[in-house]
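1. sharing a model prediction with you, sequence too.
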Amino acid sequence: MTRSPSRLRRTLFPLSSRAESARIGEILRKETVGGLLLVVGAALALLWANSPWAEGYFALRDVEFGYEPWHLRLTIGQWAADGLLAIFFFLVGLELKREFVAGDLRRFSTAIVPVVAALGGVAVPALIYVAVTSGTAGAAKGWAIPTATDIAFAVAVLAIIGSHLPSALRIFLLTLAVVDDLVAIAIIAIFYTESIQILPLLLGLAAIAVYGAIAQRYRRFFHLRPSAAWFILLPLGFVAWALVHASGVHATIAGVLLGFTIPVLHRRSDRRDDSDPGLAEVFEHRFRPISSGIAVPVFAFLSAGVAIGGADGFASALGDPVVLGIIAGLVVGKPLGIAAATWLVTRARGIDLDPSLRWIDLIGVGLLAGIGFTVSLLVAELSFSVDDPHHDQAKVAILTASVGAALLASALLGLRNRRYRRLDAD
């Protein structure tokens, strides 16, 4: 998916004085850079949390601030999980809407295989987790942890190692990851909402509706002046987020719903030519650096810090059924579920796998999907309270599984990449 045409760059950065900001923004939009910042944030957290200065890390994470009457007195860690990740999920909402309106998900023939594969990649890891943790007190709450895929991390790995892999493989991974995100959003909304306050929820939905009405009505204005969103849409979006947060529904859902309201296509009267990007694409281009350069790395830094306790502590953690269930779900369940679901759906008449793809390539993509990281860490936060012993164990498992899946996928797809390079040379 190419999202940086020269017209879009001219629209977003019309003044030469913004050249440096534009250059930094383009760097942060690169998938490899976003994935690297994510890893750096998590690595710094792990190092600090397991150093002699670990108390400083946990003290920083637990600092509280905010306005209590609005239910917004939160720790820094909670602000990262509920607030910063709302930016990430806003972009997920934009991406989902783009795919359904103008992307691969709008065509049944193109979408059906990766959509079914994504569902298999959610169901099988959850079943493996439940089977492994059966009989472990309190473990069942974490069944959704191994169902998530970190699209930023997975695509970054593919970008690094997959220079000669078929383009259809990248499209398959992106579509699969987008559907995976949609399922993760539904799981968070349905299964991780303990109680709902009706009035704040209704007010929050009303604020989202007003936000969407303004974005739709003045789409051309925001298209020409994206910076106006900071002064008009951002305050309204924050009000909607705060009300949804107060309702008891996880606040990241507000980010998704706000993303869904942004128009993807132009009105006919506004369209100048087919290459002119829609408002959703403009916003995604504008806000992607904030998500990949600030929101997600900061969340990773504040969520990934767990005291492992050295080699002995890590070995002890590997004996915990929750840890084993998460690792097995992500590293084994993801590729197994994706491959099995793909095989089943392609048995149907008229549904075929892209001819440029091979089953060994799909196994590699399945391993990439086993990189849970960001969304898995969020689900772990929602599944287990901070004083629950499974809380830190689950994070150890997510980090271990994500690194393991990334290494296995890199090894397998690296071999396949060399084979395709030789074929291209011939």
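-> Received the coordinates, thanks.
2. drop to CA atoms for contacts and neighbour counts, all remaining ones
-> Fine.
3. what distance do you get for residue 368 to residue 298?
-> The gap separating residue 368 from residue 298 is 23 Å, by Cα to Cα, to the nearest Å.
4. so residue 288 sits right up against residue 89, yeah?
-> No: Residue 288 is beyond contact range of residue 89, at 11.0 Å (criterion: Cα atoms under 8 Å).
5. secondary structure class for residue 270?
-> At residue 270, secondary structure determined by DSSP: H, G, I helix; E, B strand; the rest coil is coil.
6. for it, which non-adjacent residue is spatially closest?
-> Excluding its sequence neighbours, the residue lying closest to residue 270 (Cα to Cα, 6 or more residues apart in numbering) is residue 220, at 6.8 Å.
7. would you say the one you found is within a strand?
-> No: assessed with three-state DSSP, residue 220 is helix; it does not lie in a strand.
8. run a quick neighbour tally on it.
-> 17 (other Cα atoms under 10 Å).
9. where along the protein do the strands fall?
-> 64-65, 74-75 (DSSP state E).
10. which residues in the stretch 201-350 of the chain form helices?
-> Using DSSP state H, counting those that start in this stretch, the helices of the stretch 201-350 of the chain run over 219-224, 228-231, 233-247, 252-261, 279-290, 296-303, 310-317, 321-327, 334-345.
11. okay, one more to line up with it:
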Amino acid sequence: MSSPPPRPALFARGSWPETRRITAILRTETAGGTLLIIAAAIGLIWANTPWSSAYEALRDFQVGPAGLHLNLSLETWAADGLLAVFFFVVGLELKREFVAGDLRDPRRAALPVVAAVGGMVGPALIFLAFNLGNGDAVKGWAIPTATDIAFALAVLAVVSSHLPTALRTFLLTLAVVDDLLAVTVIALFYTDELHLPYLGLAVFPLAAFTFAVQRRIRSPWVLVPLAVATWWLVHESGVHATVAGVLLGFAVPVLTTRSGVGDPSAKDPGLAEWFEHRIRPLTAGFAVPVFAFFAAGVTIGGLDGLVDSLTDRVTLGIVVGLVAGKAFGILLTTFLTAKLTRAELDSDLSWIDVTGVALLGGIGFTVSLLIGELAFADQPRWEDHVRIGVLAGTLTAALLATIVLRLRNRVYRRIDEEETRDDDNDGIPDIYQQGS
């Protein structure tokens, strides 16, 4: 078997298999992003109707075994349980990118990695600037730092009929690193009480799960109980249960060696892709929309309530952080890295394209709402303001990104049409065709 072709240069247009993979992810995330938006809209509208009490009763309805400390509300089950499944897929995606994707090559990964870091630092600083001296409000510094990949890719897919593949690759890589940073922040800064015995016990089912998947065991009768045990022990330890999802995702092998067939060094897709293919529809079509339905249901309280929320320092810090902080942080760090190092943008891209992606980074829905719940669990007023701020900031960032990227899409569409005409003319420019 011949060796695989060399990887393209930094952020160059991807190979056909790479393009197909990105397209498949975009299609899936587009559907998931659409469902997310619909579910969030239903929750927000229902919470502001005369039937809001029914919504609150549903959201607060408790179910689960009390003996295991799992008699939780449906809202908590969505945040701790369903999002753990979502973060399991995030863990699979992270590991695949580190082992076999763009993050494997430091040169290819340089710009989106530093862009993700800048996109975290910028909004955090802006939020702190708005809320210094505002008591415990500073605990929400990480709320505007996260990018919602499903929502962002849904917007990109709608406007990207002619945008280069390199732009999608940049956004995907940035979002993957952003997810890793978000998980790290949740684990380090939003764990109020740590119970080490439970955390230590979680190592055993996690190790057993790791051993099973490394042996290519796919039986749900083996893997699901081990995953649930890991999740419960992490949940009881005080660390947010979504971290268990990421750890379980990291345990799954990405590549498997084919033995005795052709080139022994050749690699086949491993269990990570198998799991992702089967579980992603569950997260995109159910887990994330259900979380969005419960998380977005804030009672605004009419025009006066909306004005009060939007003028609150917490809300302003989130909105400005998502819209301006994300864009400025991503652009500045990307520009400085490109100027001061050997990392370069793909030749097909311009800085206006990166601006569009930077604005998309301000779409911070799912993880931002989760961090808001963790930061202000004992502050109902601020928790409501967080939801309004995240919704307002996300919609503003999405609108601005759509305007920029649609303008760029028109430019690339003209380029594609000119190239098509040249091909129809056997490569002879129009000016010579007309003069012949």
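-> Great, that's in hand. Quantities reported herein were computed from a predicted structural model and do not represent experimental measurements.
12. what TM-score do the two superposed chains give?
-> The pair, once superposed, lands on a TM-score of 0.90 when counted by TM-score structural alignment, normalised by the length of the first structure; 399 aligned residues with a Cα RMSD of 2.0 Å.
13. picking up where we left off before, of the helices of the stretch 201-350 of the first structure, which stretch is the most buried?
-> helix 321-327 (a mean of 27; mean count of other Cα atoms under 10 Å).
14. what's the mean distance for it versus the second structure?
-> Average distance, helix 321-327 of the first structure versus aligned residues of the second structure after superposition (mean Cα distance after the TM-score superposition for the first structure): 0.4 Å.
15. whereabouts in the second structure does that helix align?
-> Helix 321-327 of the first structure corresponds to residues 313-319 of the second structure when matched by TM-score structural alignment.
16. same question, stretch 167-184 of the first structure
-> Going by TM-score structural alignment: stretch 167-184 of the first structure matches residues 165-182.
17. residues near the aligned partner of residue 388 of the second structure in the first structure, how many?
-> Under the alignment (TM-score structural alignment), residue 388 of the second structure maps onto residue 396 of the first structure. Per other Cα under 10 Å, the neighbour tally for residue 396 of the first structure reads 25.
18. flag every buried residue along stretch 172-183 of the second structure.
-> Neighbour-count burial for stretch 172-183 of the second structure flags 172, 173, 174, 175, 176, 177, 178, 179, 180, 181, 182, 183 (criterion: 16 or more other Cα atoms under 10 Å).
19. closest one of those residues to residue 149 of the second structure?
-> Distance to residue 149 of the second structure, by Cα to Cα, is smallest for residue 175 among those, at 5.9 Å.
20. the closest one: what's it in contact with?
-> 116, 147, 148, 149, 361 (Cα atoms under 8 Å, 6 or more residues apart in numbering).
21. could these go into CSV alongside neighbour count and distance to residue 415 of the second structure?
-> CSV is the format used below for these (neighbours: other Cα atoms under 10 Å; distance: Cα to Cα, whole Å):
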residue, neighbour count, distance to residue 415 of the second structure
116, 30, 30
147, 30, 31
148, 21, 31
149, 28, 28
361, 35, 26
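22. conserved subset of these in the first structure?
-> Contacts conserved in the first structure for the contacts of residue 175 of the second structure, using both residues aligned by TM-score structural alignment, their matches' Cα atoms under 8 Å: 116, 147, 148, 149, 361.
23. could you find the counterpart of the second one in the first structure?
-> Read that as residue 147 of the second structure. Structural correspondence for residue 147 of the second structure with respect to the first structure (TM-score structural alignment): residue 149.
24. just list the residues touching its match, thanks.
-> Residue 149 of the first structure touches 177, 180, 181, 369, 370, 371, 372, 373, 375, 376, counting by Cα under 8 Å, 6+ apart.
25. is it possible to export those residues to a markdown table including distance to residue 247 of the first structure?
-> Below are these laid out as a markdown table (distance: Cα to Cα, whole Å):
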| residue | distance to residue 247 of the first structure |
| --- | --- |
| 177 | 28 |
| 180 | 25 |
| 181 | 22 |
| 369 | 32 |
| 370 | 32 |
| 371 | 31 |
| 372 | 28 |
| 373 | 27 |
| 375 | 21 |
| 376 | 23 |
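26. quick one: residues in contact with the match of helix 321-327 of the first structure.
-> 123, 126-131, 137, 140, 143-144, 309-310, 382, 385-386, 388-390, 392-394.
27. show me the residues you listed that map onto helices.
-> 123, 126-131, 309-310, 382, 385-386, 388-390, 392-394 (DSSP state H).
28. so how do I select the buried members of these in ChimeraX?
-> Selection of buried members from these for ChimeraX, criterion 16+ other Cα under 10 Å:
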select :123,126,127,128,130,131,309,310,382,385,386,388,389,390,392,393,394
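29. Provide the aligned range in the second structure for stretch 235-246 of the first structure.
-> Using TM-score structural alignment, stretch 235-246 of the first structure pairs with 225-236 in the second structure.
30. do you know how far residue 33 of the second structure is from residue 263 of the second structure?
-> 40 Å.
31. quick one: which of the two has more around it?
-> Neighbour count, other Cα under 10 Å: between residue 33 of the second structure and residue 263, residue 33 has more, with 25 against 13.
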